[in-house]
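Undergrad: Compute the structure for the input listed below.
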Amino acid sequence: MHDTADLIAETYALGAGPWTLAPVTRGALGQIWKLSGDGEESGAGSRSSWAVKELLFGCDEDQVRREAALREASERLGIASPRLMPNREGAYVSYLDADSGASSDSSSGPGSGSSPSAGSHIKLYDWIHGTPADVSDPEVLDWFGRTMALLHRAGEGERELPSSWYERCPGDDEWAALHAEVRRAGMPWADELGRFIATSARELASWVTPSDPADLVTSHLDLQPQNVLVGPDGPVLLDWDNAGSASAERELARALFAWSGGNEGDVEAGVRVARAYRSAGGRAVVQGPRSFSMLFATALNYVRVQAECAIDPAVTAAQREFGSGQVVAAMGWVPELGVVSRLSAAVGQVW
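TA: Below you'll find the predicted structure:
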């Protein structure tokens, strides 16, 4: 029987082992594993470490194709990112079939064992050696502003409307129904969720509106500092899974909030990123709190989906536990309108 690590190496023609897998980090949609080998020459080169992303909630193959296309277009413009590797059959996503001989602790489903579980979809990327981006470093801020401008150039000509994830958020009736289910499930944060729904969720929802179709680009859609590592050759942009249609203005606004420290409100960092973006030819302009519609929608939708996951009997216990923790954390991360207003006023002076 193949070990899971050896099976993945075989699927991607990485060469002889032995290969080992170690968990690295868990995100909302996937678990990252480090696949390590002896570095022998193979069809994929001589690398000895790779990043395996286990997709915990299934796979949208069209989304993977968009990711690959945008990453390749961005690379031609000089944006460094991990390669998304095709398998032996030329596909960018692979399925660990339960009959393939993969051995893992899958009793609790994907994301809960000692290696990717049989029945999971996986993607393989270059392993990037680097340190987290320092958002206090002016050079890193300048790099990010330039990079976002290049991304928007690479993604020009988008015609497909953005996903509803970025365009709308739960209405009062949807929140009320979810809150009732959370109460019935006896979640310890039910009262906190109720207060959140009555205050922050209601306030921010009033700013969530559909995007202007004339402002659409194909872009990364997760431009947060934690998705940048600084390697020997400079910053590298990671985690392209969400690539798709977005308003350039709204993605810029959302990224400025993230790179200025969120609710900590380092306005000068946001201004520096905006200047670098404009100097590099970025066409989007932030025009007050309404430009932050995407930020508000995604923040509110994240609370909703994690609350739904936390009480969903169809997912694993590990996934419910993760969702429960994320609900509590995310309610504290939701943008404060006052912080957003100060940031938008400051960066508005750039244009």
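Undergrad: Only C-alpha atoms from now on, for both contacts and neighbour counts.
TA: Will do.
Undergrad: How about residues contacting the host helix or strand of residue 345?
TA: Here residue 345 sits within helix 337-347, counting by DSSP states H and E. Outside helix 337-347, the residues that touch it by Cα atoms under 8 Å, 6 or more residues apart in numbering are 204, 257, 263, 265, 267, 270-271, 274, 286-289, 292.
Undergrad: how distant is stretch 305-323 from the center of its chain?
TA: Counting by Cα atoms, centre = their mean, to the nearest Å, stretch 305-323 is centred 19 Å from the centre of its parent chain.
Undergrad: sorry, back to before: what comes up buried for the helix holding residue 345?
TA: For helix 337-347, burial by neighbour count (16 or more other Cα atoms under 10 Å) applies to 337, 339, 340, 343, 344, 345, 346, 347.
Undergrad: got it, and stretch 77-86?
TA: Across stretch 77-86, burial judged by 16+ other Cα under 10 Å covers 79, 80, 81, 82, 83, 84, 85, 86.
Undergrad: next up, for comparison:
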Amino acid sequence: MREHHVKSIIEDVCMHSSLGDLVAEPERTSGGLLHKMYEVETTTGKYAIKLLNPQIMQRPQALINYIQSEKIARFLSAEIPAVNAIDVNGEILQKVDSQYYLMFNWVEGTTLTPTEITNSHCEKIGGILAAIHEAKVSELDVHLEKNVELPEINWDEYLRKGEEQEAEWVPVLQENRDQLYEWNSRAAAAENVISLREVISHRDLDPKNVLWHKDSPALIDWESAGLINPIHDLLDTAIYWSENDDGDLEKGRFLSFLEGYEKVGGVIKADWRRTADYRMYGTLAWLEYNMKRSLWMECTDREEQELRTKEVTAALSTLKKYAQIIPELLIWLDNDR
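TA: So this is what the prediction gives:
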């Protein structure tokens, strides 16, 4: 998206939402891999404006999902430091012309790099995750669909299409084809155990979605919020916060996260083997998402296509490393707590 076009859209957004006039050029800031976030300063204040990906907003459930996820963030903000979108005339999700967007009051803070994360940070986020899982959400006005049965992904079809388009990731996909089917099968086999209990959660509470200011966290980007098995969510999030620069897990940080979770009342009772297997599916689905867009399926933007092509290789690397560390991870969970 060209900068002069972005400024025009932001100006229309400010007018539509009565934010005042721009007093500085909009600055692109980290907004994740799916959307574009801008720091916007106007005559009425400072805001973060997220321009939502048009391709994603064409999905049938997209509008409902964004509205419900922001309702979850707003509800939980009474209990935890959740950052939720500003509503205008009672509407959370805004639209000007064909562009959907969300607005937030600007929150000071920075995300932590793997080298900056300490045991204390992990314990604190573990406690917040427990508070989310234990929240009494019976009064929350949302209708959330239960997670559907995990499909088996047709990796051979993506391999065929990749070969047709001479995608750069074809060799590494060929090399790992059998493992991808095995990992998919293991995740599906664990589904019956994992689906027995579900709670509402953020579902993407990794370090990029927490801003820190003077050792106080603020939880952002709630678009993935919904139902999830609490033990799956705990394992997933503890791993995110325990990874170092090389993608290896730091045992002290991992156990500190679980300790923080239990201190706030989180109950840890799990079939860790099945939970660890089930966790693979999230990355498998992310791999498929990126392959589709790398192959120009559900993608019309060159910049996004190039980004997704790189993400295919990164997702495969993540899967391989995770499969390798599962045995050690299970020892930590079963013997070292």
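Undergrad: So after superposing, what's the score?
TA: After superposition, the two chains reach a TM-score (TM-score structural alignment, normalised by the length of the second structure) of 0.84; 317 aligned residues with a Cα RMSD of 2.7 Å.
Undergrad: Next, the mean deviation of the helix holding residue 345 of the first structure compared to the second structure.
TA: Its matched residues in the second structure lie on average 2.3 Å from helix 337-347 of the first structure after superposition (mean Cα distance after the TM-score superposition for the first structure).
Undergrad: Could you tell me where that helix falls in the second structure?
TA: Using TM-score structural alignment, helix 337-347 of the first structure corresponds to residues 323-333 of the second structure.
Undergrad: quick one on the thing from earlier: list the ones among the contacts of helix 337-347 of the first structure that fall in helices.
TA: 204, 257, 267, 270, 271, 274 (DSSP state H).
Undergrad: pretty sure the second one contacts residue 268?
TA: No: with contact taken as Cα atoms under 8 Å, residue 257 of the first structure and residue 268 are classed as non-touching, separated by 11.3 Å.
Undergrad: Between those two, tell me which one has more neighbours.
TA: Ranked by neighbour count (other Cα atoms under 10 Å), residue 257 of the first structure and residue 268 place residue 257 first, with 25 against 14.
Undergrad: For the stretch 151-300 of the first structure, which segments are assigned as strands?
TA: Listed in chain order, the strands of the stretch 151-300 of the first structure (DSSP state E, counting those that start in this stretch) span 216-219, 228-231, 234-237, 244-247.
Undergrad: what's the counterpart of residue 255 of the second structure in the first structure?
TA: Alignment note: residue 255 of the second structure maps to residue 271 in the first structure; criterion TM-score structural alignment.
Undergrad: Could you measure from its match over to residue 139 of the first structure?
TA: Using Cα to Cα, to the nearest Å, one gets 13 Å for the distance from residue 271 of the first structure to residue 139 of the first structure.
Undergrad: more crowded one of these two?
TA: Neighbours were counted for residue 271 of the first structure and for residue 139 using other Cα under 10 Å; residue 271 has more, 24 against 13.
Undergrad: mind checking how far the aligned partner of residue 281 of the second structure in the first structure is from residue 196 of the first structure?
TA: Using TM-score structural alignment, the equivalent of residue 281 of the second structure in the first structure is residue 297. Going from residue 297 of the first structure to residue 196 of the first structure by Cα to Cα gives 15 Å.
Undergrad: Buried residues, stretch 19-36 of the second structure. List them.
TA: Neighbour-count burial for stretch 19-36 of the second structure [16+ other Cα under 10 Å]: 19, 20, 22, 26, 28, 31, 36.
Undergrad: nearest spatial neighbour of residue 103 of the second structure, skipping sequence neighbours?
TA: Closest residue to residue 103 of the second structure apart from its sequence neighbours, by Cα to Cα, 6 or more residues apart in numbering: residue 49 at 4.7 Å.
Undergrad: what about the one you found, is that helix, strand or coil?
TA: Three-state assignment for residue 49 of the second structure (DSSP: H, G, I helix; E, B strand; the rest coil): strand.
Undergrad: Please pull up the equivalent of residue 25 of the second structure in the first structure.
TA: Aligned by TM-score structural alignment, residue 25 of the second structure pairs with residue 20 of the first structure.
Undergrad: ok, that match touching residue 5?
TA: Yes: here residue 20 of the first structure reaches residue 5: they are 5.5 Å apart, a contact under Cα under 8 Å.
Undergrad: where do the contact lists of the two overlap?
TA: Shared contacts of residue 20 of the first structure and residue 5 (Cα under 8 Å, 6+ apart): residue 35.
Undergrad: Among the buried residues of stretch 77-86 of the first structure, which ones are in strands?
TA: 84, 85 (DSSP state E).
Undergrad: ok, for residue 336 of the first structure, nearest residue in space, not its chain neighbours?
TA: residue 263 (6.4 Å).
Undergrad: Let me know how buried that neighbour is, in neighbour terms.
TA: By other Cα under 10 Å, 17 other residues sit near residue 263 of the first structure.
Undergrad: next one: residue 100 of the second structure
TA: By other Cα under 10 Å, the residues close to residue 100 of the second structure number 17.
Undergrad: Residue in the first structure paired with it?
TA: Under the alignment (TM-score structural alignment), residue 100 of the second structure maps onto residue 121.
Undergrad: Please verify my assumption that its match contacts residue 93.
TA: Yes: with contact defined as Cα under 8 Å, residue 121 of the first structure reaches residue 93; the gap is 6.6 Å.
Undergrad: related to what we said a few turns ago, residues touching the match of residue 100 of the second structure, list them.
TA: Counting by Cα under 8 Å, 6+ apart, residue 121 of the first structure has contacts 54, 55, 56, 58, 59, 93, 94, 95, 96.
Undergrad: List just the nearest of those residues to residue 331 of the first structure.
TA: Closest approach between those and residue 331 of the first structure, by Cα to Cα: residue 56, at 22.9 Å.
Undergrad: Can you tell me, leaving aside adjacent residues, what's nearest to the closest one?
TA: Ranked by Cα to Cα, 6+ apart and with sequence neighbours excluded, the top spatial neighbour of residue 56 of the first structure is residue 30, at 5.2 Å.
Undergrad: now that neighbour: how far from residue 94 of the first structure?
TA: 14 Å.
Undergrad: Redo the buried residues of helix 337-347 of the first structure as a markdown table? Include distance to residue 321 of the first structure.
TA: What follows is the buried residues of helix 337-347 of the first structure, written out as a markdown table (distance: Cα to Cα, whole Å):
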| residue | distance to residue 321 of the first structure |
| --- | --- |
| 337 | 30 |
| 339 | 31 |
| 340 | 31 |
| 343 | 34 |
| 344 | 36 |
| 345 | 39 |
| 346 | 40 |
| 347 | 39 |
